[in-house]
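Trainee: Sequence plus predicted model, see below.
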Amino acid sequence: MSTSVLILGEYPPPFGGVAIHIRSFVPYLLEHGYGVQIVSAGTHSGLESHEGFDVHRLTHDRVASVKKIAGRIPTLVNDFVKTRFFSDDFLKAQVIAAAAEPLIANADLICAYHIFPWGFAGAMLAEKYKKPLCLVHFGEVYASEPYYRKNIRQVKFIADRASEVVAASQHCARSLGNLGIEYDVKVVPMGVDLESLNPSIEREEIRNRYGIKPTDQVVLYLGRMHKNLGLHTVLEAIPKFSGKAKTIIAGASGELTGAANELARSFPDQVFVAPDFPFEDLSGFYGASDVVVAPSPDNRPCMGLAIKEAMACGKPVIACDIGGIPEAVDHGVTGLLIPTENADSLALSVSELLEDPKQRQLMGQNGRLRAADLFSVEKTNQRLESIFSNVLGN
């Protein structure tokens, strides 16, 4: 009988960083003899059957959530008494736990992504059913540190019930320690698929779509269109280098989509916006670019998935010297690190790379080698599976 893993976390769509990781990790687990069940969020509830595994979708609909919780009121009260925690995250965790309970009997291991609410649900299930828990966390503590400090008892409740705690970078591994909670945190970066993301990606398809000539230079921002990923700095910098390059802004819609579209109207032949593009176009956007910018404004990023994807595609990266980003970008070798929220510095760095094709090429080659050495999805999947194996062996 195969070992079975119950995964609590985001499975695509949508295609965020965690969702992309889980999407690549599940086939690896199946190939290595694991059974897999996933509880995830979605726009609808119900069962999705995939080849070799199922995804149990939860909706954000409040009525459906109340119905799920209604059958476990005694458990809810017991969990509240233990954790002294009542918030939206507590209720979300109860909904997740209710959906996962029918699957728990066949699970040998629970793997939960993010501390709240998935990790909280995993901790409650781990305690109730005496199952080992692997908690994988990212930059959520840095993003909402006052919230985590306020609820430190609950964070400790979750971490105490984890057989292993995993973080996606050394920087993110330190976040629990910053709260005064010391654990032996294993570091496993989120990997990138070096086969689908490579320097030989077809260059012209995306360029042709936007009428960009083969001789034009292209700067790419790829990520959610939010301030917390630094898009506001990109928008401020674009007029400073617009005469030297075209700019593509691609990613999930967000609070700055309107501002990006407005800038594109002001620079109709220079700036192109691609909100909510199909996932299969991902590699094409990297292939069309010459320089990738990722100026995150704060210390939340563990490393930045787009940064590693760009490196895998042999593209130089301009990013901010903050958080876990220096663990990915080797300044002057695979790209350039700049101060946060500094449009002038971003524009100067873009201009520097646009004007030096040899430096761009060398940085791109170095980035590809670094991605292959440190961030290959085969290597990172193997490292995470080995943690599972050790937990189950113990």
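Mentor: Looks like it came in fine. The shown structure was predicted, so the numbers you read here are calculated from the model rather than taken from an experiment.
Trainee: CA only for contacts and neighbour counts going forward, please
Mentor: Fine.
Trainee: and L8, how far is that from H21?
Mentor: 13 Å (CA to CA, to the nearest Å).
Trainee: Those two: which is more packed in?
Mentor: Ranked by neighbour count (other CA atoms under 10 Å), L8 and H21 place L8 first, with 28 against 23.
Trainee: Skip the chain neighbours and tell me the closest residue to that one.
Mentor: Distances taken as CA to CA, 6 or more residues apart in numbering place A112 nearest to L8, at 4.6 Å, with adjacent residues excluded.
Trainee: residues contacting L392?
Mentor: 108-109, 132 (CA atoms under 8 Å, 6 or more residues apart in numbering).
Trainee: for whichever strand or helix holds it, which positions count as buried?
Mentor: In this structure, L392 is located in helix 377-393 according to DSSP states H and E. For helix 377-393, the neighbour count (16 or more other CA atoms under 10 Å) marks 377-385, 387-388 as buried.
Trainee: Pull the most distant pair out of those residues.
Mentor: V377 and F388 (16.4 Å; CA to CA).
Trainee: those helices in the stretch 1-150 of the chain, which residues are they?
Mentor: Assigned by DSSP state H, counting those that start in this stretch, the stretch 1-150 of the chain shows helices spanning 17-31, 62-70, 73-83, 88-104, 120-129, 140-143, 145-150.
Trainee: Would you mind finding the most buried of these?
Mentor: Mean neighbour count (mean count of other CA atoms under 10 Å) peaks for helix 120-129 among these, with a mean of 22.
Trainee: next one: that helix to chain centre, how far?
Mentor: With CA atoms, centre = their mean, to the nearest Å as the basis, helix 120-129 stands 24 Å off its chain's centre.
Trainee: another one to put next to it:
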Amino acid sequence: MLKIRKISILVWNLSTNDGIIRATLLGEALKRLGYEIEIIGFIFGQKLYKATPDGWKIITVKGTNYPGFLKSSWELLKKIDGDLIYAIKPQPASYGIALLKKLFKRVPVILDIDDWELSWHGGDEWKYRPSLKQFARDILKPEGALRRPEHPLYLKWMENLINQADAITVHTQFLYERFGGIFVPNGKDIELFNPDKYDSQKSKVHYNLSGYRTLMFPGAPRPYKGVEDVLIALDKLNQPDLKLVIVGGSPYDDYDDKLIEKWGNRIIKLTNYPANVMPEIVAAADIIVVPQRDNSAARAQFPLKITDGMAMAKPVLATKVGDIPKILGGTGYLVEPSSPEQIAEKIEWIFQNLEEAQEKGKQARERCVKYYSIDTMSAILAEIIQGLEPKRSKIY
């Protein structure tokens, strides 16, 4: 059997967090197994995503649209020298490159699917049926749609090639049912995210949150993530010391700025921080909120915010969407999606019964240690790599 010593984790765009966070979690789990790890990929933006972990071997190539993308791809292809490629997302700029390397060098490929990429474009309903004139525009004009490597037509082609991977990993039931594969959760570094190491009140002071009761959303707001439902709930409660703390903001658009424009009196926004600082920030939260709305994009995701809160023994208030109820396993508080009224009621209940809620947070920490740690990821990945044609594993 092939002796694997080095693994190249291929990320389609290292300019954003769209894949880099999942790549980092998988990389950390693989490092604990003794493998040499490199993260490699294109930069389609101006620079490397600022939350990329320090001290990791990261190889980049400037990403461009077609036809320049073909030259960039060849340049990236030559830089991949792992004994195994772990491609993040069925994107042409990650999985497509990985399949080319497999074709030329017979390097085994694992594909990780952490989102349903086509869900952003209408899912199964999306069709590309242009007129001849529109097709010519899309392919010939400098800004033509088909010049973008991430165009949904190419994503559809990549989905048709998923069975060419030597193994597939997923992290939600939705993705498993759609693509098969083996369940590898979004694990948490439970030693880094250890509430015993942090003082909640000191964190509140440090991040200018003292005097507030804080609902924390440690992520990038997008409409389907339901942040507006929390803000409407806060309007209903109308208690000035209740604040929604957004950590990081959206790297995709100005959506969080629009939220602040409308609900500036309810929001405190913190900037992006490296992963090793996040536990100190989460320590300042009274409640972690994960208010996903019910659509295919949300059902496909494993919200990292949940395990942030669970690992730090915080009460987690979330919606009954996708895998969220299974992840929490009775250790959090659940409401129906798109229900500000229920969110408001549950917020009020948690603060009126804070001691009980904090006890439930401790139970969430225990569940996170057992099922959602980096070590859990490592154990599953060890079996995958040893077999390379793994049997499907039981989920949860």
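Mentor: All right, it came through fine. A quick note: this is a predicted structure, and the numbers were derived from the prediction, not measured.
Trainee: for the contacts of L392 of the first structure, which one is nearest I152 of the first structure?
Mentor: I152 of the first structure lies nearest to P132 out of these, by CA to CA, at 21.7 Å.
Trainee: isn't the closest one right next to V165, touching?
Mentor: No. Look at P132 of the first structure against V165 with CA atoms under 8 Å: they stay out of range, at 11.3 Å.
Trainee: who touches the residue nearest to L8 of the first structure in this structure?
Mentor: Contacts of A112 of the first structure by CA under 8 Å, 6+ apart are 7-9, 118-119, 122, 133-136.
Trainee: mapping these onto the second structure, which are still in contact?
Mentor: By both residues aligned by TM-score structural alignment, their matches' CA atoms under 8 Å, those still in contact after alignment to the second structure are 7-9, 118-119, 122, 133-136.
Trainee: Please, where are all the strands along the stretch 151-300 of the first structure?
Mentor: Along the stretch 151-300 of the first structure, counting by DSSP state E, counting those that start in this stretch, strands occupy 164-167, 185-187, 218-222, 246-251, 271-275, 291-294.
Trainee: For S351 of the first structure, which of the helices of the stretch 1-150 of the first structure is the nearest?
Mentor: Of those, nearest to S351 of the first structure by CA to CA is helix 17-31, at 29.0 Å.
Trainee: Quick one: distance of that closest one to the chain centre.
Mentor: With CA atoms, centre = their mean, you get 12 Å for helix 17-31 of the first structure.
Trainee: and E355 of the second structure, how many residues sit next to it?
Mentor: Residues near E355 of the second structure, counting by other CA under 10 Å, number 11.
Trainee: Over to G264 of the second structure?
Mentor: Using other CA under 10 Å, the number of residues around G264 of the second structure comes to 14.
Trainee: Could you check how far it is from V245 of the second structure?
Mentor: Applying CA to CA, the value for G264 of the second structure to V245 of the second structure is 11 Å.
Trainee: Could you do D189 of the second structure as well?
Mentor: As judged by CA to CA, D189 of the second structure and V245 of the second structure stand 23 Å apart.
Trainee: Between the two, point out the one with more neighbours.
Mentor: Regarding D189 of the second structure and V245, a neighbour count based on other CA under 10 Å identifies V245 as having more, with 23 against 20.
Trainee: Identify the residue of the first structure aligned to the more buried one.
Mentor: The alignment partner of V245 of the second structure in the first structure, by TM-score structural alignment, is I248.
Trainee: quick revisit: most neighbours among the kept ones among the contacts of A112 of the first structure, which one?
Mentor: Busiest of these [other CA under 10 Å] is G122, holding 33 neighbours.
Trainee: which position in the second structure aligns with A372 of the first structure?
Mentor: So A372 of the first structure corresponds to V369, using TM-score structural alignment.
Trainee: Which helix or which strand is home to its match?
Mentor: Assessed by DSSP H and E, V369 of the second structure sits inside helix 354-371.
Trainee: May I see the buried residues of that helix?
Mentor: So, applying 16+ other CA under 10 Å, buried residues of helix 354-371 of the second structure: 357-358, 360-369, 371.
Trainee: Go through stretch 199-218 of the second structure and flag the buried ones.
Mentor: Buried residues in stretch 199-218 of the second structure (16+ other CA under 10 Å): 200, 203-204, 209-210, 212-218.
Trainee: what's the first-to-last distance across that stretch?
Mentor: 18 Å.
Trainee: same thing with stretch 267-280 of the second structure?
Mentor: So stretch 267-280 of the second structure: terminal residues 19 Å apart, CA to CA.
Trainee: hmm, who's touching it?
Mentor: Here stretch 267-280 of the second structure has contacts from 50-53, 192-195, 198, 203, 243-249, 260, 308, 312, using CA under 8 Å, 6+ apart.
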